[in-house]
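Participant: For reference, the sequence and a predicted model appear below.
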Amino acid sequence: MAVSPPVCDFGWRAPDFRLTGTNGKIYSLADIAGPKGTLVMFICNHCPYVIAVLDRIERDARDLQELGIGVAAICANDPVAYPQDSFENMAALARDRGFTFPYLHDVDQTVARSWNAACTPDFFGFNAAGALQYRGRLDASGRNPAPEGARRELFEAMRQVADTGQGPADQVPSMGCSIKWKDPA
């Protein structure tokens, strides 16, 4: 079932974290932050919405990194119920696709919960001061091919954040599969 996150809570500051990347390194939010802002994406390996846009996520991540935006992705899905989202499979995806950004494992789901992540993909775009400025979608594609001439909404919004420190007032929420939460113990 498709889920959409809430609209952007401008100025919200994310709780810090320490998560292991698929490269074995530990990352905090400060480690990811770029001089012009930061983009954190909640994604996973198996979601058809993510799979449909992964090429464009990778393209936009590279282009944003060139503008001074730090980029990382986090997978918080329950790997027991969804083995495709295991750490080993995350590492294989990052390696095989040549991710230019860290792919982090939120094994206990505390980061996803503290950030109120709702779906995959879910995009959090922060300015250089660490204030949330974008919580919209990648583009108008959803889980389908992008329409001809589709605007690069995430890229354009984050370029604006890099240039001005402020995100666009009008944002369309992302849509995707719900985060696959672990059953309470």
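Facilitator: Received it, and whenever you're ready, just let me know what you need.

Participant: drop to CA atoms for contacts and neighbour counts, all remaining ones
Facilitator: Will do.

Participant: how about the strands in this structure?
Facilitator: 2-3, 18-21, 26-28, 37-42, 69-75, 103-105, 119-120, 122-126, 132-134, 176-178 (DSSP state E).

Participant: Could you provide the ones you listed in TSV, with additional columns for mean neighbour count and distance to residue 154?
Facilitator: Shown next, in TSV, are those (neighbours: other C-alpha atoms under 10 Å; distance: least, C-alpha to C-alpha, whole Å):
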stretch	mean neighbour count	distance to residue 154
strand 2-3	14	18
strand 18-21	19	23
strand 26-28	15	23
strand 37-42	26	10
strand 69-75	25	12
strand 103-105	27	19
strand 119-120	30	15
strand 122-126	26	8
strand 132-134	27	8
strand 176-178	21	15
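
Participant: would JSON lines of those with distance to residue 157 be doable?
Facilitator: Converted to JSON lines, the strands of the chain look like this (distance: least, C-alpha to C-alpha, whole Å):
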{"stretch": "strand 2-3", "distance to residue 157": "22"}
{"stretch": "strand 18-21", "distance to residue 157": "26"}
{"stretch": "strand 26-28", "distance to residue 157": "24"}
{"stretch": "strand 37-42", "distance to residue 157": "11"}
{"stretch": "strand 69-75", "distance to residue 157": "12"}
{"stretch": "strand 103-105", "distance to residue 157": "22"}
{"stretch": "strand 119-120", "distance to residue 157": "19"}
{"stretch": "strand 122-126", "distance to residue 157": "8"}
{"stretch": "strand 132-134", "distance to residue 157": "7"}
{"stretch": "strand 176-178", "distance to residue 157": "19"}
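
Participant: next up, a second structure to put side by side with the first:
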Amino acid sequence: MKATNVLWVGLAILLSANAPVSDKGYQIGDVVEDFRLKNVNGDYVSLADYSDAKGFILIFTCNTCPVAVAYEDRIIALDRQYRPQGYPVIAINPNDAGVEPRESYEQMQQRAKDKGFTFPYLLDPDHIVTKRFAATHTPHTFLLQKTDKGNVLQYIGAIDNDSRSGNPDTKFVADAIAALEAGRKPDPATTKAVGCTIKWKQGE
């Protein structure tokens, strides 16, 4: 990783460490309400569209955060590995383009094209879904399991334990899916999301 990228990632981690973490929103074991958000291809996406899914890897991410950008290849890899197994990635951009213009819908479209995203990249312009999940950082991951009761939240936090070099020795999301597939609860069920704080609309 280039020195400038390391500097930005380090700054993002520092901001993350000093940011308040909300205890509101969905908790482990809660049934998640469906949503309908606009994808970069112009279509609207909801969880109900995935009739054959076993669950979802829901990731709040963005165009500009150095940590989120550093995770993009790993997010693509997650989707390629787990979508065929019934756990597709759905990415949501929670940032307000009025605060950070590079988070605009048009910039999201370009980012998805440049990186070859294999998953939906949805816009949450009014932070409605973001607030339901109480997401605080980019990236911030929520693993859902489809059950008879609905989509149950089973894991919240980081994708893995290495936001710097990209060589994790613990893959939290992968381990959580393995636990669910084995009939167990993820352990840990929560970890600390590391990244940039969400860019809320002014006044929120």
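Facilitator: Now that the structure is in, tell me what you want to look at. Please read all numbers here as calculations on a predicted model, not as lab measurements.

Participant: Of the strands of the first structure, which is nearest residue 12 of the first structure?
Facilitator: Taking C-alpha to C-alpha, strand 132-134 is the member of those nearest to residue 12 of the first structure, at 5.1 Å.

Participant: Check the mean deviation of that closest one from the second structure.
Facilitator: Its aligned residues in the second structure lie a mean 0.6 Å from strand 132-134 of the first structure after superposition (mean C-alpha distance after the TM-score superposition for the first structure).

Participant: tell me what that strand is packed against?
Facilitator: Applying 3 or more C-alpha pairs under 8 Å, 6 or more residues apart in numbering; DSSP states H and E, we find strand 132-134 of the first structure packed against strand 122-126, helix 153-164.

Participant: Tell me the residue in the first structure aligned with residue 44 of the second structure.
Facilitator: In the first structure, the residue paired with residue 44 of the second structure is residue 26, using TM-score structural alignment.

Participant: Now its match: closest residue in space that isn't a chain neighbour?
Facilitator: Distance criterion C-alpha to C-alpha, 6 or more residues apart in numbering; nearest residue to residue 26 of the first structure, sequence neighbours excluded, is residue 20 at 4.5 Å.

Participant: And for residue 144 of the first structure?
Facilitator: Once flanking residues are discounted, residue 144 of the first structure sits nearest to residue 52: 6.4 Å by C-alpha to C-alpha, 6+ apart.

Participant: do residue 98 of the second structure as well
Facilitator: Of all residues not flanking residue 98 of the second structure in the chain, residue 201 sits nearest, at 7.1 Å (C-alpha to C-alpha, 6+ apart).

Participant: and the one you found, what does it touch?
Facilitator: Shown in contact with residue 201 of the second structure (C-alpha atoms under 8 Å, 6 or more residues apart in numbering): 96, 98, 99, 126.

Participant: rewinding a little: looks like the match of residue 44 of the second structure contacts residue 102 (just checking).
Facilitator: No - using C-alpha atoms under 8 Å as the test, residue 26 of the first structure is too far from residue 102 to be in contact (9.8 Å).

Participant: Residue 114 of the second structure -> the first structure?
Facilitator: That one, residue 114 of the second structure, aligns with residue 96 by TM-score structural alignment.

Participant: tally of neighbours for its match?
Facilitator: Neighbour count of residue 96 of the first structure, defined by other C-alpha atoms under 10 Å: 9.

Participant: State the distance from it to residue 22 of the first structure.
Facilitator: In this view, residue 96 of the first structure and residue 22 of the first structure are 12 Å apart by C-alpha to C-alpha, to the nearest Å.

Participant: Same check on residue 68 of the first structure?
Facilitator: Distance, residue 68 of the first structure to residue 22 of the first structure, using C-alpha to C-alpha: 22 Å.

Participant: Those two - which one has more neighbours?
Facilitator: residue 22 (20 against 17).

Participant: For that one, which non-adjacent residue is closest in space?
Facilitator: Taking C-alpha to C-alpha, 6+ apart, and ignoring the residues beside it in sequence, residue 22 of the first structure has residue 91 as its nearest neighbour in space, at 4.7 Å.
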